[in-house]
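>>> I'll drop the sequence and a predicted model, then ask my questions.
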Amino acid sequence: MHEVIRNVTDRIIERSAPTRALYLERIRAASVHGVNRQRLGCSNLAHAMAPMNEREKNALSHMTQPNIGIVTAYNDMLSAHEPYKLYPALIKRTLMDLGATAQVAGGVPAMCDGVTQSQPGMELSLFSRDNIAMGTAIALSHNVYDGALYLGICDKIVPGLLIGALAFGHLPALFVPAGPMPSGISNAEKAKIRQGYAIGAVSEDALLKAEAASYHSSGTCTFYGTANSNQMLLEMMGLQLPNGSFVNTNTPLREALTQEAARTLLTLIEGRGEYKPIGGLIDERSFVNAIVGLMATGGSTNHTIHLIAMAKAAGIWLNWDDFDAVSKVTPLLCRMYPNGQADVNHFRDAGGMSVVISQLLEGGLVHSDVETVVGRGLERYIVEPSISNGAFGFMSGARLSRDTGVISSLAEPFSDEGGLKLLCGNLGRSIIKTSALKPAGYMIEADAIVFESQEELQSAFKRGELERDFIAVVRFQGPKANGMPELHGLMPPLGLLQDRGFHVAVVTDGRMSGASGKVPSAIHLTPEAAKGGILAKVMNGDRMRLDVENGTLELLVSAEELESRTMLHPDLSGNRHGFGRELFSTIRASVSSAEEGGSIFDTVGKERG
């Protein structure tokens, strides 16, 4: 085991000891021998099984066979979630053949950040994660389930489902993906057309045609953003079937994987196999493995928020120092858009997670002796699913990449360090994605130009006011201010300015997500401007220095000068209503900082002592 990985794990275990012990004790208290519906009275049970057919009712009433809850994020507006319309019936048939039953316990909301980018609805995106967690809890609250299957893929949906699943940590659980869409036009071509539109060289019709050629069918978007980072994390944590995340949707192999997921869950349930509740199956080592996977693959910056919130739900405390320490010793093994031109289909064809996990195990960078849904040991994930002679199975997986331009090796990584880095200084703490940065982006010192929204920056760009070196300060974009929307609207104009030879960067208390790329972006700045952060005192013309190599972000203004300045308190009332935002006022009022998970939950935190 690599010394740094071991030390980080030990620190997490030590700081989490009181709350983790409390969490595990609560799981033990919630567990029962036999099926959970034995706790119900006859009237309760009659309500629960009223819509079932006679065969299913007979199975439930005999109190011997498990009943599985399905929590689904299905809707037919998200391309990634549209295939789920067929999954419940398939799962029910598969389980019924094995003597078990299943019910759709409930549905949870699933919004598409691609649809809401730069729209008011995007201000509900981060908050939707905790709403999904609560919806999961409501779905499972009927207490007639002995295990659960979670159908979800995209950005906030998987973290929300996992937080909800951990609240029912005494139940075995397994996550079921639906797979990516086939590849569309190249990412390079798409980015070129977007930049052309930003300067008026490409028409809106041509832009829509290009976008529709990229996002063109059912399935996950193929770039390596938060949705596909979710799938990688679930495999690194052993909560999803091995190397199955990126099998294309609506294929025979995808259907076979879904059936296998249902069969596998039964092996985790008492009386059908070795009882493995999700709250005990994953531990501190599972989360460290997830962080290592994030760094090795160049995954989404959103997970510096989500992983903290997910871990907290299991009584485990992560912080950005953990991410930074892991990143410094984890080589970057993958090149997928936005830090390369390949997509997740190319990644799968190069060997996918089998190669990544094999390399990480070889380097002692991940914990091998962990529990997973397919048994003990992460080595079980060095396989590939297949159908041979009509039978589904896992065959030995690739240990070396079939395409070294997409997945490299420990011997020849794309970078000696991972894809994310912590920046600290007098403004606070922030995260920067480094996997797509060129060397020129590692150190920028320039004057600040201050904006209160991404729309202000776009307008200044169109007026020709940004043709110079500068650092864009985009503030009052944190959880407390407006729900921390992703600021993708910054990238086309700033990318164009960078291509013209200007040195530009972003400093913001907002999010940029897995799609941030070549423009240096210090994001998630904590404390945020709306909670008294120094960012609220920055003025146009202030000198700033962003130094990736040394991990610093400094406002080059004296402490005395900053002390004399008044903290800005802009009118944020425009972010408080419309598009349902008024319904989330209590979340805005109580949400934690980005480094604390941007969450309203305190699960076992108050007992931390």
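Noted; the coordinates are in hand.

>>> use CA for all of it now, contacts and neighbours both
OK.

>>> Three-state assignment for residue 149, please.
For residue 149, the assignment made with DSSP: H, G, I helix; E, B strand; the rest coil gives strand.

>>> My read is that residue 230 contacts residue 152, right?
No - applying Cα atoms under 8 Å as the test, residue 230 and residue 152 come out as separate, 9.6 Å apart.

>>> intersection of neighbour lists for those two?
Contact with both residue 230 and residue 152 is made by residues residue 158, according to Cα atoms under 8 Å, 6 or more residues apart in numbering.

>>> by contact count, what packs against the longest strand seen in the chain?
Longest strand in the chain by number of residues (criterion: DSSP state E): strand 443-451. Using 3 or more Cα pairs under 8 Å, 6 or more residues apart in numbering; DSSP states H and E, the elements in contact with strand 443-451 are strand 470-474, strand 543-547.

>>> Residue 571 belongs to a strand?
No - assignment of residue 571 by three-state DSSP gives coil, placing it outside any strand.

>>> In contact with residue 265, which residues?
With contact taken as Cα under 8 Å, 6+ apart, residue 265 is in contact with 147, 148, 149, 172, 173, 174, 373.

>>> er, residue 99 actually
Neighbour list for residue 99: 59, 65 [criterion: Cα under 8 Å, 6+ apart].

>>> before we move on, the earlier item: now flag whichever of the contacts of residue 265 is closest to residue 514.
residue 174 (24.5 Å; Cα to Cα).

>>> Surely the closest one is in contact with residue 282?
No - using Cα under 8 Å as the test, residue 174 is too far from residue 282 to be in contact (11.8 Å).

>>> between those two, who's got more neighbours?
residue 174 (27 against 22; other Cα atoms under 10 Å).

>>> which SS class is the more buried one?
Residue 174 - assigned by three-state DSSP - is strand.

>>> and the gap between it and residue 68?
Going from residue 174 to residue 68 by Cα to Cα, to the nearest Å gives 11 Å.

>>> Second structure for comparison follows:
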Amino acid sequence: MSLSPVIAKVTDRIIERSRAARGTYLDRMAQAAEDGPRRAHLTCGNQAHAFAAMGADKGTLVAERAPNLGIVTAYNDMLSAHQPFETYPDKIRAAARSVGATAQVSGGVPAMCDGVTQGQAGMELSLFSRDVIALAAGISLSHNTYDAAVYLGVCDKIVPGLVIAAATFGYIPALFIPAGPMVSGLPNDEKAKVRQQFAAGEVGRDALMQAEMDSYHGPGTCTFYGTANSNQMLMEFMGLHLPGSSFVNPNTPLREALTEAATKRALEITALGNDYRPVSDILDEKAIVNGIVGLMATGGSTNLIIHLPAMARAAGVLLDLSDFAEISEAVPLMAKVYPNGLADVNHFHAAGGLGYIIGDLLDQGLLHPDTKTVAGDGLSLYSQEPKLKDGVLTWEPGTKETLNDKILRPARDPFKSTGGTKDLNGNLGRGVMKVSAVAPERHIIEAPCRIFDDQRDVKPAFQRGEFTQDTVIVVRFQGPRANGMPELHSLTPTLAVLQDRGLRVALVTDGRMSGASGKVPSAIHVSPEAALGGPLARLRDGDVVRVDATAGTLDVIGVDLSTREPVTADLSANGHGVGRELFEVFRQNVGLASDGAGVVV
């Protein structure tokens, strides 16, 4: 089938908008590539330092005839998703040696867990950690001794930060190696129910703790379809993973075989071979559009609407929120994975997973088929499924039919005719809503607002019984300039209780929600933020606010905001504690959320 006119139009618009920036970027990458293998430019002293501890690999490194692979790792054993990476460097080095090449850990990058910092002061460092990761990865690769790089990272800000770094070093190949999701534990809907019961005072902390431990119980990515698993989807749609590798569980034979294969493939695509695939060629406008299509078709994390513009900008590609909105209108919602359903990512993978969705979207003309990927030319490679037969890794055609139509449906018979997010624009600014999990009857909420300048004040108001009517809860001064734009996911159980009591409620904020944003309508990332004097700073308690995900609007009704002076908030407490002192320069220089909230790009 021919390419969708909407996908073609949006892509052409992005290409035109990016023409100058992309041209400059590609010129720089081409010049860097012409310089040849990186180690050739190092002095003997430089190389001796780099190879001093490499033992039996020294001879191979000095000969410079075989590629040297840089490993950038986000390993720590506090993140369940990253704990498996502890053993990856040894496996990667062994795989490299088996083909006569070498591999070195070039450096580590920080990796924080938003699940640990949710509702805590540390969450104010979360978004900025993306830029720190990009900077740290840049330092890791600055030694200039690598012919390709593999990136070990999975979760929220980590993959976007690594992609920004990979694009910056776009003249060498980049391949992302995942760790996979933990096996299924307590179903996510049961966990959410216990959270709501705790918020309502119906169960104690012991019951809540048991539910949380039964849900998050082993190595691997959390099993709901939040930002971490949305990142994995993105890497496949954009051709930076090996096909079908995202959702294979840790510590399984297939996972081990995919890690070995990824290492060998990264070594095959360097400039020393005959299939040179620098990431600058892979991460182009079409690949990025394919990533947006995947986000909409799967109902993925709203966090990617911040991260994708930043990732794209690092490769000279300029995105606008209108690109997301138009693609969302053209792409059907094909998946129901928690919080947009009861299934987790293991169930999703078993039902056909990303291979099924990519194949079906290609058949419907909703993806660019002619992209370059780390696996080869053409996105159809990603409709295949990896199999391990008699110890040999192969790829076979994936299923052409959904294996569970309660989890996956074809594009011609989707769960919804449009994608998972909605662009909102009005006199309160510009924001976004994840609508895939929100019931249609809640897509429009119009009610008096209740304003909070600190998320920690919402729960006490709820406990005092102050929410007795339909309410739009506004939590402002939560943007990147104010306090680093923390996620406000810890408010979800409270708001869900109000909604279950029959009230019509919505959240409006210049902050973020978790990638697991659920059934409460939430207008998030509102820009310009309150700390910059944006419209939210002119709202007053009792103003009637209309959140309309059908029309795509966000307005205060019957009020001329231009007649009001914006309020200010005392943000001094955001400047110290748990490392926040170190990030003042970030807060003062961060861009708008609508542009990706970037500091380094």
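Structure's in. What do you need? Here the structure is a predicted model, which means the values were calculated and not measured.

>>> just to revisit the earlier point, just the buried residues of the contacts of residue 265 of structure 1.
When these are checked for burial by 16 or more other Cα atoms under 10 Å, the buried set is 147, 148, 149, 172, 173, 174, 373.

>>> if you go through the stretch 1-150 of structure 2 in chain order, where are the helices?
For the stretch 1-150 of structure 2, the helices defined by DSSP state H, counting those that start in this stretch cover 5-17, 19-34, 44-51, 58-63, 88-98, 114-117, 126-141.

>>> Nearest to residue 335 of structure 2, out of those?
Nearest of those (Cα to Cα): helix 5-17, 19.9 Å.

>>> So which residues of the stretch 451-600 of structure 1 form helices?
Going by DSSP H, counting those that start in this stretch, the stretch 451-600 of structure 1 shows helices at 454-462, 479-482, 491-499, 559-564, 585-590.

>>> how many neighbours does residue 25 of structure 1 have?
Residue 25 of structure 1 has 11 neighbours, counted by other Cα under 10 Å.

>>> To which residue of structure 2 is it aligned?
For residue 25 of structure 1, the aligned position in structure 2 is occupied by residue 27, per TM-score structural alignment.

>>> got it, and residue 183 of structure 1?
So, by TM-score structural alignment, residue 183 of structure 1 is matched to residue 184.

>>> neighbours around residue 571 of structure 2, how many?
There are 13 residues near residue 571 of structure 2, going by other Cα under 10 Å.

>>> Centre of the chain to the one helix or strand residue 291 of structure 2 maps to, how far?
For residue 291 of structure 2, the element it lies in under DSSP states H and E is helix 285-298. Relative to the chain's own centre, helix 285-298 of structure 2 is displaced by 12 Å; criterion: Cα atoms, centre = their mean, to the nearest Å.

>>> Not counting its own residues, what contacts whichever helix or strand comes after that helix?
Using DSSP H and E, the next helix or strand after helix 285-298 of structure 2 towards the C-terminus is helix 304-314. The contact list for helix 304-314 of structure 2, computed with Cα under 8 Å, 6+ apart, reads 157, 160-161, 163-165, 167-168, 227, 230-231, 283, 288, 318-321, 324, 593-598, 601.

>>> that older thread, between the longest strand of structure 1 and helix 454-462, how big is the angle?
110 degrees (axes from the mean of the first three to the mean of the last three Cα atoms, to 10 degrees).

>>> Give me the distance between strand 443-451 of structure 1 and the centre of its chain.
Taking mean C-alpha positions (Cα atoms, centre = their mean), strand 443-451 of structure 1 and its chain are 29 Å apart.

>>> what's the answer for stretch 513-530 of structure 2, then?
Distance, stretch centre to chain centre, for stretch 513-530 of structure 2: 15 Å (Cα atoms, centre = their mean).

>>> buried stuff in that stretch?
For stretch 513-530 of structure 2, by 16+ other Cα under 10 Å, it's 513-530.

>>> same question, stretch 386-395 of structure 2
386, 387, 393.

>>> which residue in structure 1 lines up with residue 139 of structure 2?
Residue 139 of structure 2 maps onto residue 138 in structure 1, by TM-score structural alignment.

>>> Report the contact partners of the residue nearest to its match when sequence neighbours are not counted.
Sequence neighbours aside, residue 106 is the residue nearest to residue 138 of structure 1 in space, at 7.7 Å (criterion: Cα to Cα, 6 or more residues apart in numbering). Taking Cα under 8 Å, 6+ apart, we find residue 106 of structure 1 in contact with 70, 71, 72, 135, 136, 138, 139, 140.

>>> Roughly how far does residue 106 of structure 1 sit from residue 53 of structure 1?
For residue 106 of structure 1, the distance to residue 53 of structure 1 - Cα to Cα - is 19 Å.

>>> What about the match of residue 139 of structure 2, how many residues nearby?
The number of residues packed near residue 138 of structure 1 is 15, by other Cα under 10 Å.

>>> Selection in PyMOL covering whichever of the contacts of residue 106 of structure 1 are buried, please.
Isolation of the buried members of those (16+ other Cα under 10 Å) is achieved in PyMOL through the command below:
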select buried, resi 70+71+72+135+136+139+140
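
>>> would you list the contacts of residue 106 of structure 1 in CSV and tack on distance to residue 179 of structure 1?
CSV is the format used below for those (distance: Cα to Cα, whole Å):
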residue, distance to residue 179 of structure 1
70, 18
71, 18
72, 15
135, 23
136, 22
138, 27
139, 24
140, 25
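
>>> from the contacts of residue 106 of structure 1, which is closest to residue 475 of structure 1?
The closest of these to residue 475 of structure 1 turns out to be residue 135 (Cα to Cα; 31.3 Å).

>>> The closest one and residue 476 of structure 1, how far apart?
29 Å.

>>> same question, residue 570 of structure 1
As judged by Cα to Cα, residue 570 of structure 1 and residue 476 of structure 1 stand 9 Å apart.

>>> Report the contact partners of residue 196 of structure 1.
Residue 196 of structure 1 neighbours (Cα under 8 Å, 6+ apart): residue 202.

>>> Which helix or which strand is home to it?
Assigned by DSSP H and E, residue 196 of structure 1 falls in helix 187-198.

>>> Not counting whichever helix or strand comes after that helix itself, show me its contacts.
Counting by DSSP H and E, the element after helix 187-198 of structure 1 in chain order, helix or strand, is helix 204-214. Contact with helix 204-214 of structure 1 is made by 183, 184, 185, 186, 190, 193, 194, 197, as judged by Cα under 8 Å, 6+ apart.
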